[in-house]
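> coordinates for the following, if possible.
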Amino acid sequence: MAGGGYSRLPNGSVVVALTLPSPDRLTQVRVLVRAANRARALTRLRNLGLRAVYLRGNMHPPTPDEITAVLHHPDGLVWRAAPQEAEELWHPIRALLG
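Next up, the predicted model:
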């Protein structure tokens, strides 16, 4: 894993950001998940089949733009290529795993 981190929101929930290998293992993706706490965020990812997902430290927390993106998505779980391409939008997690 290249990096990850989290940010606590004023309402007590967290946004966790992780940089993971894509399913094709050729590139990396930045995954954002909103949850009640860090453990629940990682559990959401593990339940989707991303079994080896861990958050060690807070070296690369989500940026304010990333937090806004995940807060405005109904599932609270989005991704895009990392490093970010100029005009790439955030995608629902179904598009990555499907």
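> going by C-alpha atoms from here, please, whenever you check contacts or count neighbours.
Will do.
> and the contacts of the host helix or strand of Val31?
Here Val31 sits within strand 28-35, counting by DSSP states H and E. By Cα atoms under 8 Å, 6 or more residues apart in numbering, the residues outside strand 28-35 that reach it are 13-22, 41, 62, 66, 70-71, 76-83.
> for comparison, sequence B:
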Amino acid sequence: MAAGGFCKLPNGTVVVALNLPASTADGSLAVRVLVHAHNRARALTRLRNLGMRAVYLRGNAAPPTPDEITAVLHHPDGLIWRTAPDNGVTVTELWHPIRALLRHQEAARA
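Here you go, the predicted structure:
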């Protein structure tokens, strides 16, 4: 079960954060995906349209942090990812556009 959550912004839009497993050539890697959309349903639809069919948001166990919200709001696509932190360790990795994750997954399949 992937942890996730959302935050409703003052303008009525939401930022959804999900921890998802991503398969790689050398095993598996957990990623944290952030989506900015008009509502939670549209955020999940954006991910499903990219091929992530089994994405669901149940509860609000891991909502986006203020830094994550700022990062996704400043990205032109409003859809970013980075490696998910393990055991509460602070991640210093920069955020990547979702296209980079999709290319990474296609290369792992080849």
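> that older thread, against structure 2, where does the helix or strand just after the strand holding Val31 of structure 1 fall?
Later in the chain than strand 28-35 of structure 1, the nearest helix or strand by DSSP H and E is helix 38-47. The aligned range for helix 38-47 of structure 1 in structure 2 is 40-49, by TM-score structural alignment.
> follow-up on the earlier one: mean distance, the strand holding Val31 of structure 1 to its aligned residues in structure 2?
In the superposition against structure 2, strand 28-35 of structure 1 averages 0.1 Å from its aligned positions (mean Cα distance after the TM-score superposition for structure 1).
> that strand relative to helix 38-47, how many degrees between them?
120 degrees (axes from the mean of the first three to the mean of the last three Cα atoms, to 10 degrees).
> if any of the contacts of strand 28-35 of structure 1 are buried, put those into a ChimeraX selection.
Entered in ChimeraX, the line below selects the buried ones among the contacts of strand 28-35 of structure 1, by 16 or more other Cα atoms under 10 Å:
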select :14,15,16,17,18,19,20,21,22,41,62,66,70,71,76,77,78,79,80,81
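> list the contacts for the closest residue to Val33 of structure 1 other than its chain neighbours?
In this structure, Val33 of structure 1 finds its nearest non-sequential neighbour in Leu77, 4.4 Å apart by Cα to Cα, 6 or more residues apart in numbering. Residues counted as contacts of Leu77 of structure 1 (Cα under 8 Å, 6+ apart) are Val31, Leu32, Val33, Arg34, Val70, Pro92, Ile93.
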